[in-house]
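> Sequence isn't available, so here's the structure alone:
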């Protein structure tokens, strides 16, 4: 019966991620047609509809349907926003600006933890209905804010709306349409044509079941652990354009694997005289895990997946990447209650092995993209033996210089004609 209960809990919690997967699939096929702004509006509509269904639910079936619809909105949103940000940023600021979005996601999760902790002292269904309903407020705020934001110039050029794209770049970069940077950017676009979900979803359950904390204490400590996630996220938000993408991801994955190894070792003493001390000590490594995750594999992949793809398949490729993310989130969230109930501390060895495996994978397969424009990044994939960063810079700069020179020659010729 315990296995059935934990399995059913896994289904209820993880079915949200099935919705996220479906949202990414929809964005994969239709996102490029609607554009970035409309996709975000559609996403918020799904989140509002799903939240209404969940808030008014009087059966498990209605609650699960609401979670699927909300998940669809989150799937569309998370596969659109990184692309939207990457396409509106200058190359030297892209890493900081895109990863900051994930920093605020972590901050929101932390606030939600403590909000839910406060609502746990409220009697009756209001304790869970009100927190779910609150997401409707933020969805409406985003809908209103999007009215004041432009469509991305790269999507506009892809649709043949070049003049609108130039106007957007002029406003975003606060420069006239004839500015050399905007001219070169327009021409370049025209030519270019891991175990974390266990901690985020089940932190109180893990702390109760594996560490032995009381329910209220587990909720508070779970919120503090997610606060460490926010603190770690400051690292890419402030330094990814300085330190690059590869090194932080490799060091972060190694730190996460080390943290999971220490958690497994300390929790393996459960049932012995040392159980209380070692279980309490494991909390420190849950914190280091979240710090390492926030500083590396939390935010950087969202930026990376959006920037390495060429314009013509950026919406579909980002959707596919995020779809893959939500698929594995679903699998992990689905099996976690059963894993913790049956193999206890050994579950963390699985995540340890995955994180250690990420280090050589990132080193061997991931090219560095720091400081490159989206069009320059395309040059990294032109050959089987990829171009170096310097080569990509030279290729991109020579293309932009030739375009700028041709533009200057045209202007000089027009001036001569006018003088004659």
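Now that the structure is in, tell me what you want to look at. From a predicted model like this one, the values you see are computed outputs, not experimental measurements.
> Please count neighbours and contacts with C-alpha atoms only from this point.
OK.
> tell me the helices in the stretch 251-400 of the chain, going along the chain?
In the stretch 251-400 of the chain, the helices defined using DSSP state H, counting those that start in this stretch lie at 275-295, 300-307, 314-343, 347-365, 374-378, 389-419.
> Find the nearest non-adjacent residue to the residue most central in space within the chain, please.
The residue lying closest to the centre of the chain (CA atoms, centre = their mean) is residue 302, at 4.3 Å. In space, and not counting its chain neighbours, residue 302 is closest to residue 82: 6.2 Å by CA to CA, 6 or more residues apart in numbering.
> putting a second one here so we can go through both:
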């Protein structure tokens, strides 16, 4: 297996979690520049309408919402790796449908399918990564993945490459130890934890972690999906809701259109300014610094080393 030759946690980031968040960032803002292209208006003239343009953009979020909520069941039934694999397939299909679209309906369906896959990746990827980490390193590894959202916002390449990378890489990496224990595969979970942390199965820290996970699973309540919207979670839901209402995603999507229509800028300047604004206006402030560091002299090596050593 590929992960026998490299640090497993680094492979998780560079092959799965990183591409997953790049897809999130790219598809969140990537349509902005496409909607005003002459070829886009030629084949899909309906997007010239601001109402249709808004609906087409919203289909991605609709699919992402359903995909994210589906993970509450699929993640436990299929396991983390299979769920990520399915999400990679769906994002690939979504990209292909959009790239080959000759009708607005096909394009919208492609956006929904793409959103469904991205929603699954956004939920299952960090969960899988965190469950494969010891508690003292879990937070740093998951939070560092936000760097790749900023990379996705500014990236101008074929996002299908990252979907295929996820699809073909996921089964070279281990399953979530927590899910294995939840399914009753204690021995396999112990071997996975030992492999992830370069220890033996008999190591006390491995046995302690297995016992800790078993205890957490036994103590966890079996709550239905509707309980996510209970009064106890009102504060977190309101915070997330208000975060979206500040308009960051809207600006990211329509930046180029604003520069062209409202500010009357011409040529390549609107696209250049739109790319620059995505660095400045994204809500992931801590990730911006790390993303910029990647483009400074030796900055990329610093970020790679930090990810590798974590």
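Cool, got the structure. Remember, it's a predicted structure, so these values are computed and weren't measured experimentally.
> Residue 95 of structure 1 is nearest to which of the helices of the stretch 251-400 of structure 1?
Between residue 95 of structure 1 and the helices of the stretch 251-400 of structure 1, the shortest gap by CA to CA is with helix 300-307, which sits at 6.4 Å.
> What is the corresponding segment of structure 2 for that closest one?
Per TM-score structural alignment, helix 300-307 of structure 1 has no counterpart in structure 2.
> Run through who's touching that helix.
82-83, 86, 94-95, 98-99, 236, 240, 245, 249, 314, 317-318, 321, 369, 374, 377 (CA atoms under 8 Å, 6 or more residues apart in numbering).
> Alignment lookup: the residue nearest to residue 302 of structure 1 to structure 2.
So residue 82 of structure 1 corresponds to residue 126, using TM-score structural alignment.
> residue contacts, whichever residue in structure 1 pairs up with residue 88 of structure 2?
Correspondence of residue 88 of structure 2 to structure 1, assessed by TM-score structural alignment: residue 44. Contact analysis of residue 44 of structure 1 by CA under 8 Å, 6+ apart lists 73, 77, 139, 140, 142, 143.
> The residue mapped onto the last one from structure 2: neighbour count?
Spelled out, that is residue 143 of structure 1. Superposed on structure 2 with TM-score structural alignment, residue 143 of structure 1 falls opposite residue 167. By other CA atoms under 10 Å, 23 other residues sit near residue 167 of structure 2.
> and what of residue 259 of structure 2?
Residue 259 of structure 2 - counted by other CA under 10 Å - has 17 other residues nearby.
> Quick check: the gap between the counterpart of it in structure 1 and residue 291 of structure 1.
In structure 1, residue 259 of structure 2 lines up with residue 207, judged by TM-score structural alignment. According to CA to CA, to the nearest Å, residue 207 of structure 1 and residue 291 of structure 1 sit 18 Å apart.
> Also residue 328 of structure 1?
Distance from residue 328 of structure 1 to residue 291 of structure 1, by CA to CA: 21 Å.
> Tell me which of the two has more neighbours.
Under the neighbour definition other CA under 10 Å, residue 328 of structure 1 and residue 291 were set side by side, and residue 291 has more, 26 against 16.
> ok, and the closest non-adjacent residue to the more buried one?
Closest residue in space to residue 291 of structure 1, ignoring its immediate chain neighbours: residue 232 at 4.4 Å, by CA to CA, 6+ apart.
> check contacts around the one you found.
Residue 232 of structure 1 sits next to 290, 291, 292, 293, 294, 295 when contact means CA under 8 Å, 6+ apart.
> Pull the most distant pair out of these.
Longest span within the contacts of residue 232 of structure 1, CA to CA: 290 and 295, 8.4 Å.
> Need the overlap of contacts for the two.
229, 232.
> what about the closest residue to residue 113 of structure 1 other than its chain neighbours, distance to residue 107 of structure 1?
Nearest residue to residue 113 of structure 1 in three dimensions, chain neighbours excluded: residue 223, at 5.2 Å (CA to CA, 6+ apart). As judged by CA to CA, residue 223 of structure 1 and residue 107 of structure 1 stand 10 Å apart.
> More neighbours: which of the two?
A count of neighbours by other CA under 10 Å puts residue 223 above the other of residue 223 of structure 1 and residue 107, at 24 against 19.
> who's in contact with that one?
Counting by CA under 8 Å, 6+ apart, residue 223 of structure 1 touches 110, 111, 113, 114.
> Could you rerun that using 6 Å?
110, 113, 114 (CA atoms under 6 Å, 6 or more residues apart in numbering).
> and it, what pairs with it in structure 2?
Looks like residue 223 of structure 1 aligns to residue 275 there (TM-score structural alignment).
> before we move on, what about residue 63 of structure 1?
Using TM-score structural alignment, residue 63 of structure 1 pairs with residue 107 in structure 2.
> So which elements touch the one helix or strand its match maps to?
Assessed by DSSP states H and E, residue 107 of structure 2 sits inside helix 104-131. Secondary-structure packing of helix 104-131 of structure 2 (3 or more CA pairs under 6 Å, 6 or more residues apart in numbering; DSSP states H and E): helix 50-78, helix 80-99.
> deepest of these, which one?
helix 80-99 (a mean of 22; mean count of other CA atoms under 10 Å).
> So what's the gap between that helix and the chain middle?
Helix 80-99 of structure 2 sits 12 Å away from the centroid of its parent chain (CA atoms, centre = their mean, to the nearest Å).
> which residue ranges form the helices in the stretch 101-250 of structure 1?
Counting by DSSP H, counting those that start in this stretch, the helices of the stretch 101-250 of structure 1 are 126-146, 153-158, 162-172, 180-192, 196-206, 215-243, 246-267.
> Of the helices of the stretch 251-400 of structure 1, which is nearest residue 51 of structure 1?
Of the helices of the stretch 251-400 of structure 1, nearest to residue 51 of structure 1 by CA to CA is helix 314-343, at 19.2 Å.
> Which positions in that closest one come out as buried?
Across helix 314-343 of structure 1, burial judged by 16 or more other CA atoms under 10 Å covers 314-323, 325-341.
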